[in-house]
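Student: attaching a predicted model along with its sequence, questions to come.
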Amino acid sequence: MQKLVSIIVPVYNVEKYIDKCVRSLLKQDYGNIEVILVDDGSPDKSGYIIDRLKEEDNRIVVIHQENHGVSSARNAGMAVASGEYITFVDGDDWVDANYVTYFVDLLEKSSCDVVMNKNNYSGCNDISNNNFSVISAEKAIEWIYLGDLFVAVWNKMYRRSVLEENYIKFNERIWYGEGMLFNVEFLQHVNSVAVGESAVYHQTFNPDSAMRKFNLKSNLCGIKSLELQKEAWIKKNIDIEKAWEYHRYCFNRSIIDGLVRSNMILEYKETYKECVSNLRKNIFLPLKMEKSIKKKIMWCCYFISPRLMAIRKAIGFKKAAKTGGGYKK
């Protein structure tokens, strides 16, 4: 028999997208699934929509709770999950019909406890192939910090027993960077990771998503998440430390970009100046860490004129919002 797979979907303000998301899960060519939909006190019609969907298919489990954030919602889903494997899908995204089959096959072939896709998902990188490899947990941590493996929990699949035996949950005090923290904690308890490169996940450009809207407190929360990750390290080496430092450095650019895009420079003038100073005084870090000549040039441009580069990126962001497509860095 097929092993049961639990698909956990946090639901909040996604009334425009949740029907397409859930129906893509119900159309999986892998039959033995449970779809756990967690309404995190959504103020729109999302709760009503998922209740209606539940009436159509008995594989759906619906949970309604007061609003406590995405980490709480995912924990609520994990608490009732009974599958041998767990995967997460965001409520404004959708997946191909072979999404579950693809990840289960990689887990079975590799005998690993987790499979993570590279940055192969529509909205970022549409390139897709059937290549897969097995790497060490240490290398996976390094790749997450460098951006070679996406930081989020979606586009991945985990063995539930590892989560339960090591009491791994989402930190409910962290709402930004919670996925990276979860992944890094999980990787402390496994030796190897299966890595795929098939674009079976489709990210929707949702301008109302918390990930799309700039919030300085969220970025500071992301930095706090990084600090907690460092405290959780059991497995570490010089490459992980350098990659972590680079990821921490990149927050300076993220904050600069966000302040410019949101016209908030005057409101947070000192923060903006500090980030520009941090970016400029350690510019050799990205030039050393980045392999792409194009990205090295981009960092040099940020060094010369961070505000102009941030304006350029804001224009690209607005274009993506109009077309509904993903914004490529």
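Tutor: Structure received.

Student: going forward, measure contacts and count neighbours with C-alpha atoms only.
Tutor: Will do.

Student: buried stuff in stretch 25-37?
Tutor: The neighbour-count check on stretch 25-37 (16 or more other CA atoms under 10 Å) flags 25, 26, 28, 30, 33, 34, 35, 36, 37 as buried.

Student: which residue, other than its chain neighbours, is closest to the fourth one?
Tutor: Setting aside the residues directly before and after it, residue 30 is nearest to residue 101 in space (CA to CA, 6 or more residues apart in numbering), at 5.6 Å.

Student: what's near enough to touch the nearest residue in space to residue 44 that is not next to it in sequence?
Tutor: Leaving out its chain neighbours, the residue that sits closest to residue 44 by CA to CA, 6+ apart is residue 13, at 5.7 Å. By CA atoms under 8 Å, 6 or more residues apart in numbering, residue 13 lies in contact with 42, 43, 44, 45, 46.

Student: want to throw the residues you listed into TSV with secondary structure?
Tutor: As requested, the contacts of residue 13 are exported to TSV (DSSP: H, G, I helix; E, B strand; the rest coil):
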residue	secondary structure
42	coil
43	coil
44	coil
45	coil
46	helix
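
Student: only the buried subset of the residues you listed, as a ChimeraX command please.
Tutor: Here is the ChimeraX command that selects the buried residues among these (16+ other CA under 10 Å):
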select :42,46
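
Student: here's the one I want to compare it with:
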Amino acid sequence: MEGCKIILSVICPVYNEIKYIDVCIQSILLQDYPQENIEILFVDGMSTDGTRDSINGYARINPFIRLVDNPRRIVPVAMNIGIKVSKGDIIIRLDAHALYPTNYFSTLVRQLMALGIDNVGAACKTDVLNKNQKTLAIKEVLSNRFGVGNSTFRLGVEKVMEVDTVPFGCWRKEVFDKYGYYDERLIRNQDIELNKRIVRGGGAYLSYS
């Protein structure tokens, strides 16, 4: 795929993610996007549970993985640090609590380039690793309209379409020069606020199922 020649910077904010980080990284290592064209930036809020050691272990044998410090810990700061030190033409945001299909990076890049939009993302499928009554109840709430209303990114779509917001995100790096960076005053929902700015500025963002 032509898009796979593009340099890709993948940013994953982390803080005390030892329960999830190995599984997350394993799914990243299985991506079909060429590793020579990727940098993976784990921007860490100074974890104390072994997360940093785990990431550094992977980085020693996978030179495209880097650990970056985030002394302020919060996600919008982590994203802004990652964006500013990134070397890629395209930025993808990840969450450490998720697994990613092998074509996740390549599909996002292909959609972004083909559609000429400012942000593209994928619908989420909610699942749990440690199944118990509480976690299964949370899964159910996050998987139906009763729990999430019209949150298209959680319910899924049948075709590529404009939506109200997307999880994580995939952007050309220049988008942040155009619309601004993450609002560091927002501990939560900073992605929604960024997407609203993109829409107000005339950009668009779509989701695929």
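Tutor: The structure has been received and is ready for your questions. Since the model is a prediction, treat every value here as computed from it, not as a measurement.

Student: related to what we said a few turns ago, so what does the residue nearest to residue 30 of structure 1 match up with in structure 2?
Tutor: Residue pairing (TM-score structural alignment): residue 101 of structure 1 is matched to residue 106 of structure 2.

Student: give the contact list for residue 168 of structure 2.
Tutor: Neighbours of residue 168 of structure 2 in contact, by CA under 8 Å, 6+ apart: 92, 93, 94, 95, 121, 191.

Student: and the gap between it and residue 79 of structure 2?
Tutor: To residue 79 of structure 2, residue 168 of structure 2 is 11 Å away according to CA to CA, to the nearest Å.

Student: residue 27 of structure 1 - nearest residue in space that isn't next to it in sequence?
Tutor: residue 97 (5.8 Å).

Student: and the longest helix seen in structure 1, which stretch of structure 2?
Tutor: In structure 1, taking DSSP state H as the definition, the longest helix is helix 238-261. Counting by TM-score structural alignment, helix 238-261 of structure 1 pairs with no residue of structure 2.

Student: repeat for stretch 296-312 of structure 1
Tutor: Counting by TM-score structural alignment, stretch 296-312 of structure 1 has no counterpart in structure 2.

Student: residue 311 of structure 1 contacts residue 256, doesn't it?
Tutor: No - using CA atoms under 8 Å, residue 311 of structure 1 is not in contact with residue 256, being 9.9 Å away.

Student: with neighbour numbers in mind, choose between those two.
Tutor: Taking neighbours as other CA atoms under 10 Å, residue 311 of structure 1 and residue 256 compare with residue 256 leading, 25 against 16.

Student: what lines up with residue 92 of structure 1 in structure 2?
Tutor: Residue 92 of structure 1 maps onto residue 97 in structure 2, by TM-score structural alignment.

Student: for the nearest residue to its match once chain neighbours are set aside, grab the count of nearby residues.
Tutor: Distances taken as CA to CA, 6+ apart place residue 20 nearest to residue 97 of structure 2, at 5.9 Å, with adjacent residues excluded. As a burial measure, residue 20 of structure 2 scores 15 neighbours (other CA under 10 Å).

Student: can you find the partner of residue 20 of structure 2 in structure 1?
Tutor: So residue 20 of structure 2 corresponds to residue 17, using TM-score structural alignment.

Student: residues touching that match, list them.
Tutor: With CA under 8 Å, 6+ apart, residue 17 of structure 1 has these contacts: 91, 92, 93.

Student: could these go into TSV alongside distance to residue 62 of structure 1, neighbour count and secondary structure?
Tutor: Below are the contacts of residue 17 of structure 1 laid out as TSV (distance: CA to CA, whole Å; neighbours: other CA atoms under 10 Å; DSSP: H, G, I helix; E, B strand; the rest coil):
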residue	distance to residue 62 of structure 1	neighbour count	secondary structure
91	13	27	coil
92	17	25	coil
93	18	21	coil
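
Student: residue 228 of structure 1: which of the residues you listed is nearest?
Tutor: Minimum distance to residue 228 of structure 1 across those is 26.7 Å, recorded for residue 91 (CA to CA).

Student: wait, doesn't that closest one sit right on residue 9?
Tutor: Yes - with contact defined as CA under 8 Å, residue 91 of structure 1 reaches residue 9; the gap is 5.8 Å.

Student: would you turn the buried residues of stretch 25-37 of structure 1 into JSON lines with distance to residue 109 of structure 1?
Tutor: Shown next, in JSON lines, are those (distance: CA to CA, whole Å):
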{"residue": "25", "distance to residue 109 of structure 1": "23"}
{"residue": "26", "distance to residue 109 of structure 1": "25"}
{"residue": "28", "distance to residue 109 of structure 1": "20"}
{"residue": "30", "distance to residue 109 of structure 1": "16"}
{"residue": "33", "distance to residue 109 of structure 1": "20"}
{"residue": "34", "distance to residue 109 of structure 1": "23"}
{"residue": "35", "distance to residue 109 of structure 1": "24"}
{"residue": "36", "distance to residue 109 of structure 1": "26"}
{"residue": "37", "distance to residue 109 of structure 1": "29"}
